[in-house]
Each structure stands twice: as C-alpha cells, then as structure tokens.
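**Q** only the shape, not the letters, is given here:
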C-alpha cells in the first residue's frame, strides 16, 4: 500500500514527482521502476517515513525480504509510532518464520492500534490477525513455561509455587499483579500477598474443627436475629452515589457483629459461646478502638459485593466458610477461589477483592481480622504505640 504523509513543511517537488511515478509503476506491476522512483523520492526527502514504506512495498513486490525489512526499519527510525510499518514488519517476520521478531512487531502494532477509536476498516482485519498471532504465541509459551514449572513443583514451598505461577501468568499477559490500596494506614514494604499461605496460621485447624458448633450458633441466631442482624453497608446521610449505593441499608449483605472495632457485642457473644471461645483462642490484634472485628457475613441469593479495597495492610482478613451453596465465589487480585465449608483462608483486603452468590440460597461466612503475618512482633508494637500516641494527641479521627 503506497502512501504519502503530509508534514509541517511541504515535501520537495522532486520527491512528490518521484513518489507519484513510483506509485504509478507499482500499480502497473513495474516493480523495479517503482523501487527506483521511490529511492529517488527518498534522496530528495530522506525524512519521510511514508516514502520508506512505499519503498518497502516495492521490495515486497520484488520478493526481496531483506530490503523490505531494511526499508521498514528506516521508516521506524523516523517515527516509532508508524503503525503500518509495524504491521508490515509483523507480516514479513511471520512469513519468514522469525517468531520472536514477529511477536515483537505484532505486539508493537497492537499497542498502537489500541489507541485508535474507531479503527479504520482497512486496518481491522490486519490487527485481528496480529491479535491471533500474539495469542497463539503466548499460548505456546505459556504451555512450555507451565510444563517446565510443573517439573519442579514438587520441590517448591507453597509460597514459591504461588509466586511462580503468578510470575509466569503475568509475564505472558494472563494476569494482573495487584498492589495494596489502603483507605487508612499503609505500612510500607510489606509483601502484597493476595491470599496468605496457610503456614502463617498454624491455628487454622483448631478453629476449623469448631465449624459445626459455630454454624449451629449462627443458624440459631438467624432464626431469631432481633437487632443483631443489620446491613453491612450503612452509608452516612448525604453521601454521593458510589459502588455501595445498591447495598446501602439492605440486608442483601447482612452482618451480625461479635466484635466491632475492638469492642465486644456482648449480647451476640452471649448467644454464641462456642464462637466466642474460638475467637478468644485466635492470636489476633488488640488495638483499642480499632481491632478486632469479627462478624457473621450473610450474602443473600443473587447478590454481588463489588470490587473494592480495605483500610489497612497491617491486618489479614480470615474467612471461615459456614454455609456455601454452589455458585458462590471470591476473588482477591488475580486469584479466584471457591469457599469450602470448614476450610479457612486469609487474605489482604487492601488488594482489590469481590464476592458473589449466584445461587438460590444464603451464603454465610465467619469473618475476623488478625495481624498481617509479615509484620514482626516489634513492628506490631510500633503500630500499637503509634495509635496510642495518636489517640493521646486528641487528633485521632473518630470512626
């Protein structure tokens, strides 16, 4: 496809005339003459990427791959944003079975094409082919890398396996790596784990063993909740429309708090003695006015909790699933899990997460917070002193 790009200064008349002759020769099938005329045009106007692309078209018609690629590289040396040059490079490298070079060229073309809105109709099939090529290439690379990873998986720790899987998937564009987004206190340099390894919580087995009695207490509570059950989302009057508006003051996402911001909800604790005892045995954070919080979380059928992030990365949020019908799911960052009744897990809620219940039945989970396992005992003590000094100053922001 021959072309002529207008620049801020008009091209020399000799370049325009030589380019016109080159286009005419190319259309007439006189490819040698076309290459000669485009060469003359470039001599007169050596800073025109369009002329180099036209020359590349002539070399393609002549079947000279090397000269075509040299002309396209010259066009890109003038403007790295030359979409057509990248497309032509992708086509030529692909035809030569130069897979790595083709992948690089098609990837560059797709990145530039993504900025077009709308995509010109002549470019649409070219970019679609590029997407297919890149998808096929990454599928092949992912399969090869996954096979190599599987060969060594048995020698890896849980942490190494999780990081390795995330690395391979992110390196090949199959998953996003999420960062902490704290609405409150952010403690620097803690690892941004989506789900924490079970090895950090050796006491999980003890609370998991209490699942039947905890579930029975929850069921009794739900049979006669009184004032214990309330909407989890309760926006302040005058709040603007947000992602939470659809759940505001609705029991679609309901909660029965046993502890809230470090304060016990004694009437609920009294009705749930096994749950209270199980929570008391957990080595959780005790921060006056802030932690722990523990509650039964109920999600009604066909309800979704939108993607959101939490307050502070100094804590880990633990889920102990109690009632989980089919069709429920939970995503933290790039990993999605299904709850399994009686199997606890912990995650960093300052990484984007969401939950859903697509079933026709209620989903219920016991949720509570503990220290982020990556914080040392001295760091925890520092945080306690920080909050104590903030409270003593009189400037601590009230909840």
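**A** Cool, got the structure. From a predicted model like this one, the values you see are computed outputs, not experimental measurements.

**Q** CA only for contacts and neighbour counts going forward, please
**A** Will do.

**Q** give me the neighbour count for residue 265.
**A** Look at residue 265: counted by other CA atoms under 10 Å, it has 16 neighbours.

**Q** okay, pairing it with this:
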C-alpha cells in the first residue's frame, strides 16, 4: 500500500478502533480469501459478507428506501426515458465496462466519478431526484462506482463476467422490459419484472441478454453492500481511490 493509503487506514483505526477495518486488511493479505468458484475472476472478496448471489431488495433497512422510491417513480421514469431515447439519443453513449466497450449496450449516466451528473437532471428528473434524495444524500450509493440507465439493444449479449469486488451490490430497476430478456447470476436465470427491482452481488459471474424485438432498459445503481460498516467504507474508498491514482500516474 502507498503511504497515503496507510495514513488513511490509520486515521480510520484512530477514530473507530483498531479492529474496525480488520476485514478490509484481511482482504489484502497475500493469497486473498477463499471464495465461491463463480467469484474467482473478481479482484477482491472481502471476508465476512454473505456469499449470496441474489438478494431480496427489501431485506435491508438501509436499501429499502431506495427500492421503494425507485419503484414508486417507475411510471414517470419510463415516460422520461422513452422521450429521451427518441428525442435526445445523443445523451446516450456506448457503455464502457472495465472489461469491454459495447455499441449495443447504451448508457446514460446519472452518477459517476463520485458525483451526480448534473446534465441528467433535465433528461430524467424523477430518477435524478430519487437517486439524490435516497441514495446520494444518504451515502448509500458506492462513490467508487456509478448509477446509469442501461439500454440493451435487440440481440445484445453481455458476456459472462465477474465485477471487481463484493463490497458493493447492484440494484436494477426494470424500466422497460420486452419479452425475451434475461439475466443470469451464478447460474440462476431470472427475468426482470417491469416496475420492480432486482438486487444481486455482481462479484459472482453474471450475464444478460436481450433476445426481444426492442430495447431493454433498466436503471442500475451501485450501492454499498449493506453488511459493510462505515469505517470499512471509508477505508475502501481510500484504498480504491489511491490505487486508481497510481494507475493514472503510471
């Protein structure tokens, strides 16, 4: 670790106690942690988090308000995004995942690089307001990642992959779902129910496909895993931010 990361960890220990970030430190030990076979491609697996691929969106008091407000706003969100797809297509861009870039996977970002994307407020004001009020202002969103509208064009396939870690969790609001769409996590295939949320741990291998005849649209939000603590979150932000800075400088 860099001196900056070490200093940040020391500050967290001083405020919250010497054992407050023990799980983060164990995650970084040589050899890593034991993990499920379908998590092997993830970079980091923090010990002590439930190794559960699919989660009940309403099971966690911290996340339930996000789920409830997004589902309540579904009709307005769908109307706004349908209009934007027709009249403001330039606001969408090819999605750049850390592994790939896909032309048939279009994205509109509402939150990125640790901040709300102000331009998206005029495009989808309902989603922007809900996101700000119940995820950003409450610090439930993981600032290391993002929130975006994810539109898969007909025939698009997101190949099986693991995301980088298990200490954040992915929430999907099903905005506009044609027949023939599916998502598979750790070998379990599900379909989106329009107006409802799905919640899953994307450190497990997952894939998605649109075999329908029109675009599939979801709103994706990267939230802190509800079993992580405040000191752990501070340490993880310092860790990942420091590593990203090193990679940019290198």
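**A** Sure thing, it's come through. If you're wondering where the values come from, they're calculated on a predicted model, not measured in any experiment.

**Q** any idea what the TM-score comes out to?
**A** TM-score for the superposed chains, counting by TM-score structural alignment, normalised by the length of the second structure: 0.73, backed by 206 aligned residues with a CA RMSD of 2.5 Å.

**Q** trace the helix or strand encompassing residue 91 of the first structure over to the second structure and give me the residue numbers.
**A** Assigning secondary structure by DSSP states H and E places residue 91 of the first structure in helix 83-95. When the second structure is aligned by TM-score structural alignment, helix 83-95 of the first structure has no counterpart there.

**Q** helices or strands next to whatever helix or strand comes next after that helix in the packing?
**A** Moving toward the C-terminus from helix 83-95 of the first structure, the next helix or strand (DSSP H and E) is helix 99-113. Here helix 99-113 of the first structure touches helix 83-95, helix 124-152, going by 3 or more CA pairs under 8 Å, 6 or more residues apart in numbering; DSSP states H and E.

**Q** for the second structure, give the helix that spans the most residues.
**A** Ranked by residue count under DSSP state H, the longest helix found in the second structure is helix 230-249.

**Q** trace residue 229 of the first structure over to the second structure, please.
**A** By TM-score structural alignment, residue 229 of the first structure lines up with residue 92 in the second structure.

**Q** for its match, give its distance to residue 72 of the second structure.
**A** 24 Å (CA to CA, to the nearest Å).

**Q** check residue 84 of the second structure too.
**A** 20 Å.

**Q** quick one: the helices in the second structure?
**A** 3-16, 22-27, 64-72, 74-87, 125-131, 230-249.

**Q** quick revisit: surely the match of residue 229 of the first structure meets residue 104?
**A** No. Using CA atoms under 8 Å, residue 92 of the second structure is not in contact with residue 104; the gap is 11.2 Å.

**Q** what's the single longest strand in the second structure?
**A** Taking DSSP state E as the criterion, the second structure has its longest strand at strand 101-112.

**Q** helices or strands up against that one?
**A** Other elements packing on strand 101-112 of the second structure under the criterion 3+ CA pairs under 8 Å, 6+ apart are strand 93-96, strand 147-152.

**Q** can you rerun that using 10 Å?
**A** On a contact count with 3 or more CA pairs under 10 Å, 6 or more residues apart in numbering; DSSP states H and E, strand 101-112 of the second structure meets helix 74-87, strand 93-96, helix 125-131, strand 147-152, strand 157-161, strand 216-224.

**Q** possible to save these as TSV with mean neighbour count and distance to residue 60 of the second structure?
**A** Shown next, in TSV, are these (neighbours: other CA atoms under 10 Å; distance: least, CA to CA, whole Å):
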stretch	mean neighbour count	distance to residue 60 of the second structure
helix 74-87	17	21
strand 93-96	16	29
helix 125-131	20	17
strand 147-152	25	19
strand 157-161	16	26
strand 216-224	24	11
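
**Q** want to try CSV for the ones you listed, with distance to residue 40 of the second structure as columns?
**A** Output for these, formatted as CSV (distance: least, CA to CA, whole Å):
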stretch, distance to residue 40 of the second structure
helix 74-87, 35
strand 93-96, 22
helix 125-131, 31
strand 147-152, 25
strand 157-161, 10
strand 216-224, 20
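
**Q** geometrically speaking, which residue is the centre of the second structure?
**A** What sits nearest the mean C-alpha location of the second structure, by CA atoms, centre = their mean, is residue 222, with 2.3 Å.

**Q** ok, residue 159 of the second structure touching residue 207?
**A** Yes. Judged on CA atoms under 10 Å, residue 159 of the second structure makes contact with residue 207 at a distance of 5.4 Å.

**Q** quick revisit: settle it for me: which of residue 92 and residue 72 of the second structure has more neighbours?
**A** Using other CA under 10 Å as the criterion, residue 92 of the second structure and residue 72 rank with residue 92 on top: 18 against 14.

**Q** for the more buried one, which residues are in contact?
**A** The neighbours of residue 92 of the second structure, taking CA atoms under 10 Å, 6 or more residues apart in numbering as the test, are 84, 85, 105, 106, 107, 108, 109, 148, 149, 150, 151.

**Q** wait, which of the residues you listed is closest to residue 26 of the second structure?
**A** Nearest to residue 26 of the second structure among the contacts of residue 92 of the second structure: residue 148, at 31.5 Å, using CA to CA.

**Q** identify the residue nearest the counterpart of the closest one in the first structure in space, chain neighbours excluded?
**A** Using TM-score structural alignment, the partner of residue 148 of the second structure in the first structure is residue 295. Closest residue to residue 295 of the first structure apart from its sequence neighbours, by CA to CA, 6 or more residues apart in numbering: residue 257 at 4.1 Å.

**Q** number of nearby residues for the one you found?
**A** For residue 257 of the first structure, the neighbour count with other CA under 10 Å is 25.

**Q** I figured it was touching residue 272, is that so?
**A** No. Residue 257 of the first structure lies out of contact with residue 272 (CA under 10 Å); the separation is 11.1 Å.

**Q** overlap of the contact sets of the two?
**A** Common neighbours of residue 257 of the first structure and residue 272, using CA under 10 Å, 6+ apart, are residue 266.
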